[in-house]
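Visitor: predicted model and sequence follow; I will ask about them next.
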Amino acid sequence: MATIQLGIIMNGVTGRMGTNQHLIRSIMAIRQQGGVQLSNGDVIMPDPILVGRQEHKLRALAETHGLERWSTNLDECLADPHNRIYFDSQTTVMRSESIKKAIAAGKHIYTEKPTAESLSDALELVKLAREAGVKNGVVQDKLFLPGLIKLKRLIDSGFFGRILSVRMEFGYWVFEGDWQPGQRPSWNYRKEDGGGIIVDMFAHWRYVLDNLFGSVKSVSCLGVTHIPDRIDEQGKRYDCTADDAAYATFLLEGDIVAQVNSSWAVRVDREDLLTIQVDGTEGSAVAGLRNCRSQHRVNTPKPVWNPDIPNPFAFREQWEQVPDNQLFDNGFKIQWELFLKHIVTDSPFPWDLLEGAKGTQLSELGLASWQERRWIDIPELTV
């Protein structure tokens, strides 16, 4: 049995997602479990080097987790042959150029999304990676959430019959920063800094819709900036130049209609921050991040509309829980393990830079639909 050490450059890991989901709950969790076990008995052991611009944050993060490797010099890290993988969780405006450097250095690429600020830049990354012959992957974490895994189980079983529609509600209230500090960085609300909920969330909705229900064929989108100004991290008021809510309709393969509301200006009155209702000819289901409830055709009750009496129905009690039937690990960690196996054993990993570019494409066309107030078809991407 051999231990395969994989040096991983983790750029931008001092940010919220980089620290919590990618470093602590993925890479450190993999190290603590003894690595990724392969079928031949070998073990992949990730060896991260933390990279960023602020030395004090990197040093503190490394010391907290018992890591010795950290650097503020990306070029030196890229020049080290021990580091075979480059991971990027920086802000979107900085991501593309760093990935290009890593590709030029011959590193395999794993990155957060959006992969670039524009579709043309995202497709350039695909082209460069193919020409360099480096493996690549994009984080598509929601596919590995327990609720969506259960939903996929229902879809694959034929539970729904012909799927008719999908309704997705996502979001929560992000504090404006005056009474309480905002729980999202202020750049999210400045278009010039890569902010906006369409750019952020459509990258997710593309892979969720494509992988669960069918390819997205067209989009109609309305974006809104509900909160016109906020207070930043330094206590200064700033103008919000990016959208904080999006109300979209997508037409999917098979004429499935998907209605998707995304908002950072909505108070939660549902079972989870994300809920997905799927209705089909034979049954329906509602999935959240961890749970999924179903209602089959033979168990569908008969509600009666009578506005003259109090509602006698407890509708949510009329659904059945889809059981776990398995242990669910952290979704980010699951995909990290699959990518590490892909690098070492060449096992399949379909979530590549081209899949990431599809998310950027949908964001661009969603923004165009909003600006032009019309439906827009989604062309097939070619490189």
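Guide: That came through fine.
Visitor: only C-alpha atoms from now on, for both contacts and neighbour counts.
Guide: OK.
Visitor: quick check: buried residues in the biggest helix by length in the chain?
Guide: Counting by DSSP state H, the longest helix found in the chain is helix 353-372. Across helix 353-372, burial judged by 16 or more other C-alpha atoms under 10 Å covers 353-370.
Visitor: contacting residues for Gly356?
Guide: By C-alpha atoms under 8 Å, 6 or more residues apart in numbering, Gly356 lies in contact with 113-115, 122, 138, 203.
Visitor: closest to Gln32 out of those?
Guide: Lowest distance from Gln32 to those (C-alpha to C-alpha) belongs to Val138, with 23.8 Å.
Visitor: need the contact list for the closest one.
Guide: 110-113, 115, 351-353, 355-356.
Visitor: what does His342 give?
Guide: His342 touches 348-349, counting by C-alpha under 8 Å, 6+ apart.
Visitor: doesn't it lie inside a strand?
Guide: No - counting by DSSP: H, G, I helix; E, B strand; the rest coil, His342 is not part of a strand but helix.
Visitor: where along the stretch 151-300 of the chain do the strands fall?
Guide: Per DSSP state E, counting those that start in this stretch, the stretch 151-300 of the chain carries strands over the ranges 163-171, 216-224, 229-231, 237-239, 245-252, 256-263, 274-280, 283-287, 292-296.
Visitor: got CSV for those strands, with distance to Arg95 too?
Guide: CSV is the format used below for the strands of the stretch 151-300 of the chain (distance: least, C-alpha to C-alpha, whole Å):
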stretch, distance to Arg95
strand 163-171, 25
strand 216-224, 25
strand 229-231, 26
strand 237-239, 25
strand 245-252, 24
strand 256-263, 24
strand 274-280, 27
strand 283-287, 32
strand 292-296, 35
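Visitor: just name the most buried of those strands.
Guide: Among these, the stretch with the highest mean neighbour count (mean count of other C-alpha atoms under 10 Å) is strand 283-287, at a mean of 24.
Visitor: how close does Met45 sit to Ala104?
Guide: Using C-alpha to C-alpha, to the nearest Å, Met45 is found at 25 Å from Ala104.
Visitor: comparison target below:
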Amino acid sequence: MRTQRIGIIMHGVTGRMGMNQHLIRSVLAIRDQGGIALKDGSYLMPDPIIVGRNADKIEALAKKHGVERWTTDLDAALANEDDAIFFDAASTQLRPTLLRKAIDAGKHVYSEKPVSEGLDEAVAIAKYAKEKGVKNGIVHDKLDLPGLVKLKRLRDSGFFGKILSVKGEFGYWVFEGDWMPAQRPSWNYRAADGGGMVSDMLCHWRYVLDNVVAPVKSVSCKTATHIDRRWDENGEVYEATADDAAYATFELEGDIVAHINSSWCTRVRRDDLVTFQIDGTHGSAVAGLHKCYSQHRVNTPKPVWNPDQPQTLDFYADWEEVPDNAVLDNGFKVQWEQFLRHIVEDAPWHYTLTEGAKGVQLAEAGYQSARERRWVDLPDLEI
């Protein structure tokens, strides 16, 4: 079996998301399956080098997972011409500088989101990558979740008829950290460190709505810091200055109205940690991370409002589960395979840093809307 190597510089993969989803379940999973089958009959084999500041932590991670190469010297890693790709999953604040440095070193770049904390910076780095002629990508992990794959399949088939509206519910209770340790890092709740629900999640909702439903045209957003005091990883109390909830309404192309509640201060009583419901003239569907349920108009019950007696209809029973009909792999891994094919075979790739800038644009517009208590339009970006 012929194989060809592709070197990947992976920065910031000691964190939960970078380590679990990108290193272990994507790049190493591709390696362990024998690589990616290419059109010419060969296999593409990723060869990662992991980079971080803490030598002991990086070395331990490398040894645990059979990664032969690791370093604390990012400049030396970027100088190695045998490694073609730079990936970043570290701090959003440092990301534009790191991506620019990697682009200057001639690397193709792939990064977690948001691509930056501000729109001007996001547009600038997207333009820079385009000018330098390097291939580039932004993680868009929600799109390859099985639930959303099925939801998009329904849209593409015409199942919904005319789409009318979208309802999204996202989030769960993140413990404050006093009597129960918090399950998210403390920086997420400090504005000065780049925390905030809007900056964290509206970039996701941009590509989900754009690609699964219709392009976003404007936003009206209300933010909140419901819990203003939390406890950090060392048990020290700190002031929570970032928004921990966002209640956003979007106008989409085609006069579609979407509303998504995002909160770290809600207790879950729904099918999954995130659910999206699309309602159309011919049918409706609800998707979580993995499952999707649909209800066609011919299967829609006819409830009658009667507050004087308990409800007799089981509203869940009238929905049918949408089958997988295909092997649906880990969404992060699917995107890594797509991006690697884009690098070596020039396979189609839509999710460039320009798409990342669109996510930052929506987050910035969401904050502007909350400050000014008004709708904010999203003009086309010139990149």
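Guide: Looks like it came in fine. Keep in mind that what you see is a predicted model, and the values were worked out from it rather than measured.
Visitor: on that earlier part again, who has more neighbours out of Met45 and Ala104 of structure 1?
Guide: Met45 (21 against 14; other C-alpha atoms under 10 Å).
Visitor: what's the more buried one in contact with, if anything?
Guide: 3-6, 30-31, 34-36.
Visitor: which of these lies closest to Glu76 of structure 1?
Guide: Closest to Glu76 of structure 1 out of the contacts of Met45 of structure 1 is Leu6 (16.9 Å), distances taken as C-alpha to C-alpha.
Visitor: let me see the contact set for the closest one.
Guide: 44-47, 82-85.
Visitor: rerun at 10 Å
Guide: Contact partners of Leu6 of structure 1, counting by C-alpha atoms under 10 Å, 6 or more residues apart in numbering, are 44-48, 82-85, 340, 343-344.
Visitor: what's the answer for Glu282 of structure 1, then?
Guide: Shown in contact with Glu282 of structure 1 (C-alpha under 10 Å, 6+ apart): 158-163, 295-298, 300.
Visitor: are any of those residues buried, and which?
Guide: 159-160, 163, 295-296.
Visitor: where does the nearest residue to Asn136 of structure 1 once chain neighbours are set aside land in three-state SS?
Guide: Leaving out its chain neighbours, the residue that sits closest to Asn136 of structure 1 by C-alpha to C-alpha, 6 or more residues apart in numbering is Ile109, at 4.5 Å. Look at Ile109 of structure 1: counting by three-state DSSP, its state is strand.
Visitor: Glu380 of structure 1: neighbour count?
Guide: Neighbourhood size, Glu380 of structure 1 [other C-alpha under 10 Å]: 10.
Visitor: do Gly254 of structure 2 as well
Guide: Using other C-alpha under 10 Å, Gly254 of structure 2 has 14 other residues around it.
Visitor: touching, it and Asp210? I think so.
Guide: No - using C-alpha atoms under 10 Å, Gly254 of structure 2 makes no contact with Asp210, being 11.9 Å away.
Visitor: quick revisit: tell me which of the contacts of Val138 of structure 1 are still there in structure 2?
Guide: Compared against structure 2 with both residues aligned by TM-score structural alignment, their matches' C-alpha atoms under 8 Å, the contacts of Val138 of structure 1 retain 110-113, 115, 351-353, 355-356.
Visitor: filter the contacts of Met45 of structure 1 to the buried ones?
Guide: Neighbour counting over those (16+ other C-alpha under 10 Å) leaves 5-6, 30, 35-36 as the buried ones.
Visitor: wait, what's in contact with Pro312 of structure 1?
Guide: Residues in contact with Pro312 of structure 1 (C-alpha under 10 Å, 6+ apart) are 303-304, 306.
Visitor: one more pass at 7 Å, please.
Guide: Residues counted as contacts of Pro312 of structure 1 (C-alpha atoms under 7 Å, 6 or more residues apart in numbering): none.
Visitor: and what of the one 10 residues further on?
Guide: Shown here is Val322 of structure 1, whose contacts under the criterion C-alpha under 7 Å, 6+ apart are 150, 292-294.
Visitor: return the member of these nearest to Ile99 of structure 1.
Guide: Among those, and counting by C-alpha to C-alpha, the member closest to Ile99 of structure 1 is Lys150, at 34.0 Å.
Visitor: may I see the buried residues of the helix or strand harbouring that closest one?
Guide: Per DSSP states H and E, Lys150 of structure 1 falls inside helix 146-157. For helix 146-157 of structure 1, a neighbour-count test (16+ other C-alpha under 10 Å) marks 146-151, 154-155 as buried.
Visitor: go through the kept ones among the contacts of Val138 of structure 1 and say which is closest to Thr19 of structure 1.
Guide: The closest of the kept ones among the contacts of Val138 of structure 1 to Thr19 of structure 1 turns out to be Glu112 (C-alpha to C-alpha; 12.8 Å).
Visitor: next, count neighbours for the closest one.
Guide: Using other C-alpha under 10 Å, Glu112 of structure 1 is surrounded by 22 other residues.
Visitor: thought it was touching Gln90?
Guide: No - using C-alpha atoms under 7 Å, Glu112 of structure 1 makes no contact with Gln90, being 8.1 Å away.
Visitor: alignment lookup: Val219 of structure 1 to structure 2.
Guide: Alignment note: Val219 of structure 1 maps to Val219 in structure 2; criterion TM-score structural alignment.
Visitor: which one is that match nearest to, not counting chain neighbours?
Guide: Counting by C-alpha to C-alpha, 6+ apart, the residue nearest Val219 of structure 2 is Phe250, at 4.5 Å.
Visitor: how close does that neighbour sit to Gly168 of structure 2?
Guide: Applying C-alpha to C-alpha to Phe250 of structure 2 and Gly168 of structure 2 gives a distance of 11 Å.
Visitor: name the residues contacting each of those two.
Guide: Common contacts of Phe250 of structure 2 and Gly168 (C-alpha under 7 Å, 6+ apart): His259.
Visitor: which residue of structure 2 lies farthest from its centroid?
Guide: Asp308 (44.8 Å; C-alpha atoms, centre = their mean).
Visitor: before we move on, which element is that one in?
Guide: Assigned by DSSP H and E, Asp308 of structure 2 falls within no helix or strand.
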